[in-house]
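>>> okay, structure incoming, though there's no sequence with it:
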């Protein structure tokens, strides 16, 4: 009889995609400025066309006026709990990744107390005091870092069942006068992770995380509007796109390779690369760089499922939403089968980047 192994596996997933669709044409009337406060000379049609060419984004989803991040996180969590078929009172932890808390549509102020995890636990009506709920702000890689933390708890025997949520309303913290504002969107995704004793190693096989802060810390930051007429005490999400692109290209493919080496898996074993959806061209470039590290030219057409063209970049929600869509067979041309090895990868504010190698049970 073969020895059993303790595996960290996803037993349920869920998502909430806001109903409000915002197309690229909705930005035609915006007045865009550069970092020095000067109006961009190009016609908006040209700006938007170039934006679509680079990012692949045609439309994105915004939360409706009445919703905040914890509302969306709750709805995604409900779906994940239902999908896993569990009693929420049996959860040992609820980890909620976000970066701006509950930002209301009316005043756009960051609201993080009480923690979003507490708010979601309250909405789920979980009475168990030993269901520990806490927040994890870690830039866009926050949800994946929550997965890694959950894996540690489950492997240590401290926990048996954990809910990990990623939720964000980036539409509430963007500068309408910054063309980068077109990248961002809203949404939420969640998974239930459980410790299972299995005959073979499934679930989380290996993980790696890096935090680079010497020169990279403020490549994503909060700053006033580029429009000098907007009150300068108000802060909005800002980024140095070129530096982030170069960092992602240099860091993420190597991190994936290092993690695969740690897991003792060849690149050929990977059936899917689920990557944080921030910029289509950047994601494609990272995948190409990964294959080049192995001296491989031929990239399987179906290895990297994408949602960015219609959902935009909703930060911590992109990975769990992507996983849920593929796991449910709701993304055309993509499926997950038992035994498949999958890579999760993300990069974002910090600068932080992380990778998880996962085998489907």
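Arrived safely. Model, not experiment: these values are computed from the prediction.
>>> make it CA atoms for all contacts and neighbour counts henceforth
Will do.
>>> and stretch 256-269, how far apart are its ends?
Across stretch 256-269, the terminal residues are separated by 13 Å (CA to CA, to the nearest Å).
>>> give me the buried positions along it.
Neighbour-count burial for stretch 256-269 flags 256, 257, 258, 259, 260, 263, 267 (criterion: 16 or more other CA atoms under 10 Å).
>>> of those residues, which belong to strands?
Of the buried residues of stretch 256-269, none are assigned to strands by DSSP state E.
>>> which one of the residues you listed is nearest residue 148?
Residue 148 lies nearest to residue 259 out of the buried residues of stretch 256-269, by CA to CA, at 13.1 Å.
>>> so what's that closest one up against?
Each residue near residue 259 by CA atoms under 8 Å, 6 or more residues apart in numbering is listed here: 206, 207, 208, 355, 356, 357.
>>> element containing the last one, please.
I take that to be residue 357. strand 352-359 (DSSP states H and E).
>>> show me what that strand is packed up against.
Under the contact definition 3 or more CA pairs under 8 Å, 6 or more residues apart in numbering; DSSP states H and E, strand 352-359 sits against helix 142-156, strand 203-211, helix 241-262, strand 341-348.
>>> take a look at this one as well, against the first:
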């Protein structure tokens, strides 16, 4: 029995209108535009408006993806939201998205794989489509990180921004086009590198947890950097090897935008020309699970991605969780 390949039918993205520049941050904390740009490549990031929620951003990105895919929300079979900053701990962000879209047929749930969440979501959607259990799946990466950042910690607050990205996945009617494979990994032994330690069962919300800022992002940036440089090239090579391909076959590399130095180092190690890699980190910062679908949407809307092009994707985030995927666009 030949299983149906899944194809991304539409992409969409959204970023709040308020932009926080490096010059703005210079007025808040002990940092500088030059320091931030040199170490991260980030020049500005978007910050959600007061009262704006993660599901609000997710819906805006979803509407654009659905319009491109010519899919009515009522046609959706399932909705997957990748996020570490949902509207509330329970219920899922995805059910709020479902209600706001009017996607009454779809079942909806969240996944938590930090910056790799959208890649994990794409893989899950692919399995449902290949098995015939779903025809239209909405995958969203949405993060409102400005509310889980310690704005007094200059090592983390300069990095993150708020945004959402989405794609609609469905069966491919062309056997030469679609998701070829996804390769996912986790290493819980490295979990302490990037965490929000407070607010769960280990450190329940309390005055002490809040006073110590344990409900905010904590990161060992040096170790995350080293870990990413070690595993990301291997993840892409793993995906290529599964299909007997070499890095030279890649037409486009679409990646989570965590740090420009990480991206450039991985691209150089693979021997892929830098111009094949989509970069937008200077305009958004690290938007975690939203990053990869935003990059995919921008490359798609600029007409970079042509039918049949080999698109390689990679992402890494807290967990540690990472992975790669190959798609014939």
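Received it, and whenever you're ready, just let me know what you need. In this text, all values refer to a predicted model and were calculated from it rather than measured experimentally.
>>> count of neighbours near the counterpart of residue 45 of the second structure in the first structure?
Under the alignment (TM-score structural alignment), residue 45 of the second structure maps onto residue 60 of the first structure. Residue 60 of the first structure has 27 neighbours, counted by other CA atoms under 10 Å.
>>> the strand holding residue 357 of the first structure vs the second structure, mean deviation?
Strand 352-359 of the first structure, aligned to the second structure and superposed, deviates on average by 0.6 Å (mean CA distance after the TM-score superposition for the first structure).
>>> okay, angle between that strand and strand 203-211 too, please.
Interaxial angle, strand 352-359 of the first structure versus strand 203-211 (axes from the mean of the first three to the mean of the last three CA atoms, to 10 degrees): 170 degrees.
>>> next, the angle helix 241-262 makes with strand 352-359 of the first structure.
40 degrees.
>>> so where in the second structure does strand 352-359 of the first structure end up aligned?
Counting by TM-score structural alignment, strand 352-359 of the first structure corresponds to 321-328 in the second structure.
>>> show me what that stretch is in contact with.
The contact list for stretch 321-328 of the second structure, computed with CA under 8 Å, 6+ apart, reads 113-116, 119-120, 176-187, 232, 235-236, 239-240, 307-316.
>>> mind giving me the PyMOL command for buried ones among the residues you listed?
Filtering those down to the buried ones (16+ other CA under 10 Å) takes a single PyMOL command:
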select buried, resi 113+114+115+116+119+120+177+178+179+180+181+182+183+184+186+232+235+236+239+240+309+310+311+312+313+314+315+316
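>>> map residue 120 of the second structure onto the first structure.
Under the alignment by TM-score structural alignment, residue 120 of the second structure pairs with residue 145 in the first structure.
>>> can you name the residues that contact that match?
Applying CA under 8 Å, 6+ apart to residue 145 of the first structure gives the contacts 138, 209, 354.
>>> now do residue 73 of the second structure
If you count contacts by CA under 8 Å, 6+ apart, residue 73 of the second structure has them with 66, 101, 102, 103, 104.
>>> and what of residue 327 of the first structure?
335, 336.
>>> swap in residue 63 of the first structure?
So residue 63 of the first structure contacts 18, 19, 20, 169, 171, 186, 187 (CA under 8 Å, 6+ apart).
>>> what is the aligned counterpart of residue 81 of the second structure in the first structure?
Matched across to the first structure, residue 81 of the second structure falls on residue 96, judged by TM-score structural alignment.
>>> what helix or strand is that match on?
strand 93-97.
>>> with the second structure superposed, average distance for that strand?
When the second structure is superposed, strand 93-97 of the first structure averages 0.4 Å from its matched positions, counting by mean CA distance after the TM-score superposition for the first structure.
>>> and the angle for whichever helix or strand comes after that strand with strand 93-97?
Sequence-wise, the next helix or strand downstream of strand 93-97 of the first structure (DSSP H and E) is helix 116-123. Counting by the same axes, to 10 degrees, helix 116-123 of the first structure lies at 130 degrees to strand 93-97.
>>> superpose on the second structure and give me the mean offset of helix 116-123 of the first structure.
Counting by mean CA distance after the TM-score superposition for the first structure, helix 116-123 of the first structure comes out at 0.4 Å.
>>> could you tell me where that helix falls in the second structure?
Using TM-score structural alignment, helix 116-123 of the first structure pairs with 93-100 in the second structure.
>>> ok, and what's touching the matching stretch?
Outside of stretch 93-100 of the second structure, the residues within contact range by CA under 8 Å, 6+ apart are 54-56, 58-59, 79-81, 86-87, 104, 106, 108-110.
>>> closest one of these to residue 296 of the second structure?
For the contacts of stretch 93-100 of the second structure, the nearest to residue 296 of the second structure is residue 58 (15.6 Å; CA to CA).
>>> can you find the partner of the closest one in the first structure?
Counting by TM-score structural alignment, residue 58 of the second structure lines up with residue 73 in the first structure.
>>> can you name every helix or strand that whichever strand or helix holds that match contacts?
Per DSSP H and E: residue 73 of the first structure is located in helix 69-84. In terms of contacts (3+ CA pairs under 8 Å, 6+ apart), helix 69-84 of the first structure is packed against strand 5-16, helix 116-123, strand 161-169, strand 186-198.
>>> let me see the contact set for the nearest residue to residue 353 of the first structure once chain neighbours are set aside.
With CA to CA, 6 or more residues apart in numbering as the criterion, residue 353 of the first structure has its nearest non-adjacent residue at 4.2 Å, and that residue is residue 347. For residue 347 of the first structure, the contacting residues are 139, 140, 141, 248, 252, 276, 353, 354, by CA under 8 Å, 6+ apart.
>>> could you rerun that using 10 Å?
By CA atoms under 10 Å, 6 or more residues apart in numbering, the contact set of residue 347 of the first structure is 138-142, 144, 209-211, 244, 247-248, 251-252, 275-278, 315, 353-355.
>>> next: residue 288 of the second structure.
82-85, 113-118, 141-145, 160-164, 256-258, 315-318.
>>> can I have the buried ones of those residues as a PyMOL selection?
Buried residues within these, by 16+ other CA under 10 Å, are selected in PyMOL with:
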select buried, resi 82+83+84+85+113+114+115+116+117+118+141+142+143+144+145+160+161+162+163+164+256+257+258+315+316+317+318
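>>> check contacts around the residue nearest the centre of the second structure.
Closest to where the C-alpha atoms of the second structure average out (CA atoms, centre = their mean) is residue 289, at 2.5 Å. By CA under 10 Å, 6+ apart, residue 289 of the second structure lies in contact with 81-84, 112-121, 140-143, 163-165, 256-257, 315-317.
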